[in-house]
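# model this:
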Amino acid sequence: MRPRSTTARPGDSELLIGRLHTEKPFHTVREAGLTSWLLIYNLGGEGVFHHPGGVQRTKPGDAVLFPSGFARDYGATRKSSYRRFYAEFHPRAEWHELLQWPELAPSLRHLSIRTDSARHAIELTFTEAIALGLSHHPRREAFARNALEKILLWCDTENPLGKSALIDPRIRRALDHLTQHLAEPITLAALARHCGLSVSRLSWLFHHATGTSPLQYLEICRMNRARQLLRLTPNPIQDIAAEVGYADPFYFSMRFKRHTGKSPRAYRQAA
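A predicted model of the protein is given here:
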């Protein structure tokens, strides 16, 4: 049985991105010398990756990376569904920092994507990139490469060797919670409970990591989102205020003007 697949080569011979679904064991071996890199992200089931030091079995949320020049030896051994996204690509020069994942061997790198927000973002971006690659959009190649860069950036947030690893995981949880709940009332005490910290400890760690307080950061995120909505949508200002957490549109206008120097209406007219 051949694997069911959705593959897009969005006008770029150096980028191949897609999704595969197999239900029987398989084994793939590619000899050394390939100039491309290969990223495989596990959506479901178990993948098996062989390297000189042993075997790595992957579960949903795991990502593996084959650098260029090395042999590739992988597959699935169980008679069960194995679903994955993949991208074969030649990296841009500025991507190499994003590709410094923990090595199982020189020929294989591995990350476990643990947070729900990162998993959701990676899976959504892969899906969008495949759809664009299969379209006739004149900019599909640029969109696809930008989508791959976004995927690598999200992977980097889970990379213990990356810059994001310097942020306390409890503060990353706070950052995720704030950005995902802009419309909801959030108190410092509730945020501290969500992160398993005292209010004072949360405040200190958050300021140390970001240079600002949690509630100041929340307001900055709300105003950035409001700017986007004012530029890109015709929504009434009171609806935008509610969408970014302000029940009172007059108070929203006052805070918006303090951040931007303009009222929401004037900002929209100038955009």
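
# When you work out contacts or count neighbours from here on, use the C-alpha atoms and nothing else.
Will do.

# Please name the nearest non-neighbouring residue to residue 53.
In space, residue 53 comes closest to residue 105 once its chain neighbours are excluded; the distance is 6.6 Å by C-alpha to C-alpha, 6 or more residues apart in numbering.

# Residue 50 is in contact with the one you found, correct?
No. Counting by C-alpha atoms under 8 Å, residue 105 stays clear of residue 50, with 9.8 Å between them.

# who has more neighbours, the two?
The residue with more neighbours, out of residue 105 and residue 50, is residue 50; 19 against 14, by other C-alpha atoms under 10 Å.

# what's the spacing between the residue lying closest to that one once chain neighbours are set aside and residue 44?
Computed as C-alpha to C-alpha, 6+ apart, the closest residue to residue 50 that is not its neighbour in sequence is residue 73, at 5.4 Å. Distance of residue 73 to residue 44, given as C-alpha to C-alpha, to the nearest Å: 19 Å.

# now swap in residue 84 and tell me
In this structure, residue 84 lies at 7 Å from residue 44, with C-alpha to C-alpha as the measure.

# Which of these two has more residues huddled nearby?
Under the criterion of other C-alpha under 10 Å, the comparison of residue 84 against residue 44 puts residue 84 first, with 23 against 17.

# could you point out which element follows the helix or strand hosting the more buried one?
Counting by DSSP states H and E, the element that carries residue 84 is strand 82-89. The element immediately downstream of strand 82-89 (helix or strand, assigned by DSSP H and E) is strand 103-105.

# mind checking how far that next one is from the chain centre?
23 Å (C-alpha atoms, centre = their mean, to the nearest Å).

# Please give the structure of this sequence too, so both can be compared:
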Amino acid sequence: MLKIPENLCESVTLGIRLEIPITHWQEVVYLAEACKERFLTQSELPELTENEFFMAGLADLAEGYEIERVATDSHTLIFTLDGMGKLTTSQREYALLPGTLAVLPAGLPFRFELAEPGGLWKMAWVLLQDSKKWQPIAVGGQRVEHSYQCERVWSVMNLLHSEVGGRASYRKLFASELSRLLLGTTSLAPSNSQLRVQSLFNEVESQLHLNWTVKGIAERCFLSTEQLNRITRQLYGCSTQQRLIMLRMEKAVDLLCYKEWSVSMVAQRLGYQDPFNFTHRFRHYHGCSPREYRKRLFADS
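Got it, this is the predicted structure:
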């Protein structure tokens, strides 16, 4: 049984130092039949890849559960909502209590399991790609922290899971929100302005028929147009106006595959009320007119 010192708050973050450090680790995955787990995968949710998530899951655990890893290529986050888990690292043992976040950077061994064989544990886990984006979270090493984000993370992940096979625009928004929440778990998080811009461009992509302007996007992000353009260049390597054009022109290629839609209809769905303006933009971007592109497309097929 996991022993918890009287000073509970201190034990959560400091854990208990092991008398003998663990040097031998193995790959172990065990779930009792009573365990329930829902997975969020890149194959079902491509928006995870876009936001540099590797995988995630929502778990209600009972009777028996144990995961041991020698090393991983991704960073692991564990948010505890109810019950209790136990985390073991090479040097320490931690009680994973409600309202805590366990951070396990890539490349280091660990084991997490039910604190007691007959106990319960409700938690959400997230695997992050080992990338520059998540470095502020990983830089602090293996640790357990108090976190007020546990319920929010669970809720957003639950919403994201509910959109498997559903609405891409909602998945984009939920994935962006999850990214924002996780980066908010560290004081070293990058600017919220970047996350607002990224989230709004996800919305733009799902509503290209609207009359989007650089000024309007800047206002929605609570930025000046100069700040917006600077952040857009950092994120996408182009200006805000160029990003808008790119989203519309790339979507135009998809819509032109539908023979029953006229060029004028495609133009309107992309926010161009004047089909001649759309044709001019398309020709400048793709090197041919929409009609020429469609003719080549169906000639090849």
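
# Are there helices or strands packed against the strand holding residue 84 of structure 1, and which ones?
For strand 82-89 of structure 1, the elements it packs on are strand 15-22, strand 37-44, judged by 3 or more C-alpha pairs under 8 Å, 6 or more residues apart in numbering; DSSP states H and E.

# Of these, which is nearest residue 129 of structure 1?
strand 15-22 (7.6 Å; C-alpha to C-alpha).

# So what does the residue nearest to residue 50 of structure 1 match up with in structure 2?
Under the alignment defined by TM-score structural alignment, residue 73 of structure 1 corresponds to residue 112 in structure 2.

# packing partners for the helix or strand containing that match?
Taking DSSP H and E as the definition, residue 112 of structure 2 sits inside strand 110-114. With contacts taken as 3+ C-alpha pairs under 8 Å, 6+ apart, strand 110-114 of structure 2 sits against strand 65-69, strand 85-88.

# a markdown table for the ones you listed, including distance to residue 297 of structure 2?
Below are these laid out as a markdown table (distance: least, C-alpha to C-alpha, whole Å):
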| stretch | distance to residue 297 of structure 2 |
| --- | --- |
| strand 65-69 | 49 |
| strand 85-88 | 56 |
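
# and the residue nearest in space to the middle of structure 1, what does it touch?
With distances taken as C-alpha atoms, centre = their mean, the residue of structure 1 nearest its centroid is residue 154 (3.1 Å). Counting by C-alpha atoms under 8 Å, 6 or more residues apart in numbering, residue 154 of structure 1 makes contact with 118, 121, 122.

# quick one: the residue nearest to residue 50 of structure 1 and residue 49 touch, right?
Yes. Look at residue 73 of structure 1 against residue 49 with C-alpha under 8 Å: they come within range, at 6.1 Å.

# tell me the secondary structure for residue 272 of structure 2?
coil (DSSP: H, G, I helix; E, B strand; the rest coil).

# any idea what it aligns with in structure 1?
Using TM-score structural alignment, residue 272 of structure 2 lines up with residue 246 in structure 1.

# any idea how far residue 226 of structure 1 is from that match?
Distance from residue 246 of structure 1 to residue 226 of structure 1, by C-alpha to C-alpha: 11 Å.

# same question, residue 107 of structure 1
45 Å.

# residues touching the aligned partner of residue 294 of structure 2 in structure 1, list them.
Alignment note: residue 294 of structure 2 maps to residue 268 in structure 1; criterion TM-score structural alignment. Residue 268 of structure 1 is in contact with 230, 231, counting by C-alpha under 8 Å, 6+ apart.

# what helix or strand is residue 268 of structure 1 on?
Going by DSSP H and E, residue 268 of structure 1 is in helix 264-270.

# mind checking how far that helix is from the chain centre?
31 Å.

# what do you get for stretch 225-238 of structure 1?
Put simply, stretch 225-238 of structure 1 sits 24 Å off its chain's centre (C-alpha atoms, centre = their mean).

# Check stretch 194-202 of structure 2 too.
For stretch 194-202 of structure 2, the distance to the chain centre is 13 Å (C-alpha atoms, centre = their mean).

# try stretch 247-260 of structure 2
The answer for stretch 247-260 of structure 2 is 27 Å, by C-alpha atoms, centre = their mean.

# If you count neighbours, what's buried in it?
Within stretch 247-260 of structure 2, the residues that qualify as buried are 247, 248, 249, 251, 252, 253, 255, 256, counting by 16 or more other C-alpha atoms under 10 Å.
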